[in-house]
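Student: build the 3D model from these lines:
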Amino acid sequence: MTSGGAGEAMEAIPELVIISGMSGAGRSTAAKCLEDLGWFVVDNLPPALIPTMVDLGARSQGNVARIAVVVDVRGRRFFDNLRESLADLDTKGVKRRVIYLEASDDALVRRFESVRRPHPLQGSGRIVDGIAAERDLLRELRGDADLVIDTSSLNVHELRAKLDAQFAGEEEQELRATVMSFGYKYGLPVDADLVVDCRFLPNPHWVPELRPFTGLNDEVATYVFNQPGAKEFLDRYAELLHIIAAGYRREGKRYVTIAVGCTGGKHRSVAMSERLAARLAADGVETVTVHRDMGRE
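Tutor: Predicted coordinates for the structure are as follows:
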């Protein structure tokens, strides 16, 4: 650690991102993306060595200002070591975040079969046995993660784009939100922090002249927000998000995904997502809008 006052010492401590999650969900891709953005990346670092790596970065005279480490469950005493390391970092005032990469069982099985490699935890069992064991071991870490990304339907370029949007040119202590419309019949987004249900509103699908369009269409949006309770719901939920956003900032949470659902993810959820995103942006939250199921039949 550098000598001098406490302020100088704090400035010398590198920013830290821990990349973890399911094997096959894209940890290596995430690491390469951060490396391209100028982070110093260490792959498969034992959790017990994380504080040592941060200390080395602090001695680099500012040459290593941002460190990303990839950790997985193959190391013995994984969680004991990780908890001890995180507690050590907290006492030193290290700014740290955890990225958790998630994917469905089907997607992970396809990926392991395509590269003809066993899952690191399957032992003498099947790939699905290793996935189940890993998911159970990582459950607590997933719950504590600052950013959860579901890569089930993402290719390499789409995952890189998501990380670029979160980390490229970021400002300190800004809250970033992804507002994602979805269709309940296609399943809940597994990376959602908050879920909003718009199915209480009449469905434009049953209006023949509106059915071919989406919630991005002005006539569809007008129809949705002319329904009883729609504007009041938007106002009340925007007020709730204002309170939640302030709390996230106080707790140092940098990312939130708000999933807005209707039956098919084409009309009501799309219109509501656009309005909620506009309210968040007006509240000073950097917001990205994604319509997951809008193009499905």
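Student: from here on, just use CA atoms for contacts and neighbour counts.
Tutor: OK.
Student: ok, Glu174 - contacts?
Tutor: For Glu174, the contacting residues are Arg249, Arg254, Val285, Glu286, by Cα atoms under 8 Å, 6 or more residues apart in numbering.
Student: got the residues you listed as TSV, with secondary structure, neighbour count and distance to Ile67 columns?
Tutor: Shown next, in TSV, are these (DSSP: H, G, I helix; E, B strand; the rest coil; neighbours: other Cα atoms under 10 Å; distance: Cα to Cα, whole Å):
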residue	secondary structure	neighbour count	distance to Ile67
Arg249	helix	14	22
Arg254	coil	18	17
Val285	coil	19	25
Glu286	strand	16	24
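Student: out of these, the closest to Asp55 would be?
Tutor: Relative to Asp55, the closest of those is Arg254; by Cα to Cα it sits at 24.0 Å.
Student: does the closest one touch Leu175 like I think?
Tutor: Yes: the pair Arg254 / Leu175 is scored as a contact, 4.6 Å apart, by Cα atoms under 8 Å.
Student: hey, what's in contact with both of the two?
Tutor: Taking Cα under 8 Å, 6+ apart as the contact rule, the neighbours common to Arg254 and Leu175 are Tyr248.
Student: which residues in the stretch 51-200 of the chain form strands?
Tutor: Assigned by DSSP state E, counting those that start in this stretch, the stretch 51-200 of the chain shows strands spanning 66-70, 96-102, 147-150, 176-183, 194-197.
Student: and of the ones you listed, who's closest to Gly215?
Tutor: Nearest to Gly215 among the strands of the stretch 51-200 of the chain is strand 176-183; the distance by Cα to Cα comes to 10.0 Å.
Student: what's the closest of the contacts of Glu174 to Ser23?
Tutor: Using Cα to Cα, Arg254 comes nearest to Ser23 of those, at 24.4 Å.
Student: sorry, back to before: would you reformat the strands of the stretch 51-200 of the chain as TSV and include distance to Glu113 and mean neighbour count?
Tutor: Compiled in TSV, these are given as follows (distance: least, Cα to Cα, whole Å; neighbours: other Cα atoms under 10 Å):
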stretch	distance to Glu113	mean neighbour count
strand 66-70	23	23
strand 96-102	18	22
strand 147-150	19	21
strand 176-183	29	26
strand 194-197	33	16
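Student: one more, for comparison:
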Amino acid sequence: MSNSAEAQRSGTGKSGIEVAVVTGLSGAGRSTAAKCLEDLGWFVVDNLPPELIATMVELGAQARGVITRVAVVMDVRSRAFTDDLASVIKDLDARGYKPRVLFLEATDEVLVRRFEQVRRSHPLQGDGRLVDGIKAERHLLGPLREHADLVLDTTGLSVHQLRAKIEDAFGTETSARTRVTVLSFGYKYGLPMDADLVMDVRFLPNPFWIPELREQTGLDSDVRNYVLGQEGAEEFLDRYHDLLRLIGTGYRREGKRYLTLAVGCTGGKHRSVAISEELAGRLANEDGMAVKVVHRDLGRE
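Tutor: Below you'll find the predicted structure:
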């Protein structure tokens, strides 16, 4: 593999420098993301005018290894923000820097609460209401969100949880492997907001109705054997595994690095846990995939 191809796959541009652009809705956690990136060793610049970004990256690339990772935090305070930033991202990509774009968002209700807590007005509010500014910003940033490498919904995240996600995405790991999170959940607690794909395994018999299995979980061998032994379970896993192999190949081809696969059953305790563990084990054997399992609702009543 050529050096340029390896650089493209790893997210590292020419001269060995990595570039990230952090943007998103006001109040969604950009400041937290910036502080976390600084802690991870990134050179972070906040709200640099879009027309100066490429120049700053070029200067970083000429620093002979002193600066190896540059993150630019951008928001709508910049003039012509959307058009200029989109052009800058394309320009950086054309120059071989392969920038990663992180987009942070949250629900309107949470954003309103966060602004009210700090008693600040929204940058696009003007003479209108706070919700008007949020609506205008969400519309303005829509095109950038669609082309982001990673979208993080911070609605239900604490500062520590958001930092953990940033560390996972932008830490020392520079491999271009698709990072797959297999997330089990219970439908009665709601769909995961950050799921890219959702698998519904409620078609399988529920171990909850088996007295000796009720208090166990999908991590226990008895429950696992019961779930995987049901008619259709093996075929379902085989076909979904093939589908994810195809999707993973396409993600790598398109430079996408993150995939959250949500697997749901009624309570998130038995079927979804067992299927998630089995599917993650299969995906872990795939080249180009880094897999982790999260059981969101395990232990909830």
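Student: and the TM-score between these chains?
Tutor: In this superposition the chains share a TM-score of 0.89, using TM-score structural alignment, normalised by the length of structure 1; 290 aligned residues with a Cα RMSD of 2.1 Å.
Student: distance to Val224 of structure 1 for the strands of the stretch 51-200 of structure 1 - can I get that in JSON lines?
Tutor: Below are the strands of the stretch 51-200 of structure 1 laid out as JSON lines (distance: least, Cα to Cα, whole Å):
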{"stretch": "strand 66-70", "distance to Val224 of structure 1": "44"}
{"stretch": "strand 96-102", "distance to Val224 of structure 1": "33"}
{"stretch": "strand 147-150", "distance to Val224 of structure 1": "29"}
{"stretch": "strand 176-183", "distance to Val224 of structure 1": "15"}
{"stretch": "strand 194-197", "distance to Val224 of structure 1": "14"}
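Student: for those, which one sits closest to Met22 of structure 1?
Tutor: Closest to Met22 of structure 1 of these, according to Cα to Cα: strand 96-102, at 5.8 Å.
Student: so where is that closest one in structure 2?
Tutor: Mapping strand 96-102 of structure 1 onto structure 2 (TM-score structural alignment) gives residues 99-105.
Student: then stretch 229-241 of structure 1?
Tutor: Counting by TM-score structural alignment, stretch 229-241 of structure 1 corresponds to residues 232-244.
Student: in that stretch, what counts as buried?
Tutor: By 16 or more other Cα atoms under 10 Å, the buried positions in stretch 232-244 of structure 2 come out as Leu237, His241, Leu244.
Student: what number of residues lie near the aligned residue in structure 2 for Leu56 of structure 1?
Tutor: Per TM-score structural alignment, the equivalent position to Leu56 of structure 1 in structure 2 is Leu59. Using other Cα atoms under 10 Å, Leu59 of structure 2 is surrounded by 12 other residues.
Student: again, but for Gly7 of structure 1
Tutor: Neighbour number of Gly7 of structure 1 under other Cα under 10 Å is 8.
Student: with Arg129 of structure 2 instead?
Tutor: 12.
Student: any idea how far Ala136 of structure 2 is from it?
Tutor: Using Cα to Cα, to the nearest Å, we find Arg129 of structure 2 at a distance of 11 Å from Ala136 of structure 2.
Student: how about Asp132 of structure 2, what does it touch?
Tutor: Leu124, Gln125.
Student: specify the local secondary structure of the alignment partner in structure 1 of Val21 of structure 2.
Tutor: Counting by TM-score structural alignment, Val21 of structure 2 corresponds to Ile18 in structure 1. Assigned by DSSP: H, G, I helix; E, B strand; the rest coil, the conformation of Ile18 of structure 1 is strand.
Student: got it, and Leu259 of structure 2?
Tutor: What three-state DSSP gives for Leu259 of structure 2 is strand.
Student: what about the alignment partner in structure 1 of it, how many neighbours?
Tutor: Here Leu259 of structure 2 is matched to Val256 in structure 1, going by TM-score structural alignment. Under the neighbour criterion other Cα under 10 Å, Val256 of structure 1 is assigned a count of 22.
Student: is Val256 of structure 1 in contact with Asp193, as I believe?
Tutor: Yes: Val256 of structure 1 is within contact range of Asp193, at 6.1 Å (criterion: Cα under 8 Å).
Student: neighbouring contacts of stretch 132-145 of structure 1?
Tutor: The contact list for stretch 132-145 of structure 1 (Cα under 8 Å, 6+ apart) reads Gly21, Met22, Val73, Arg97, Val98, Ile99, Tyr100, Leu121, Gln122, Val148.
Student: which residues touch the fifth one?
Tutor: Applying Cα under 8 Å, 6+ apart to Val98 of structure 1 gives the contacts Val17, Ile18, Ile19, Ser20, Asp144, Ala145, Asp146, Leu147.
Student: distance of the match of Leu56 of structure 1 from Lys14 of structure 2?
Tutor: Leu59 of structure 2 sits 12 Å away from Lys14 of structure 2, going by Cα to Cα.
Student: show the buried residues in the contacts of Val98 of structure 1.
Tutor: Using 16+ other Cα under 10 Å, the buried ones in those are Val17, Ile18, Ile19, Ser20, Ala145, Asp146, Leu147.
Student: farthest-apart pair in the contacts of stretch 132-145 of structure 1, please.
Tutor: Spanning the widest gap among these are Arg97 and Gln122, at 28.8 Å by Cα to Cα.
Student: what's Thr289 of structure 1 aligned with over in structure 2?
Tutor: Match for Thr289 of structure 1 (TM-score structural alignment): Val293.
Student: if I pick the nearest residue to that match once chain neighbours are set aside, what's in contact with it?
Tutor: The spatially closest residue to Val293 of structure 2, leaving aside those adjacent along the chain, is Val182, at 4.8 Å (Cα to Cα, 6 or more residues apart in numbering). Counting by Cα under 8 Å, 6+ apart, Val182 of structure 2 touches Thr260, Leu261, Ala262, Val263, Ser276, Ala280, Val291, Lys292, Val293, Val294.
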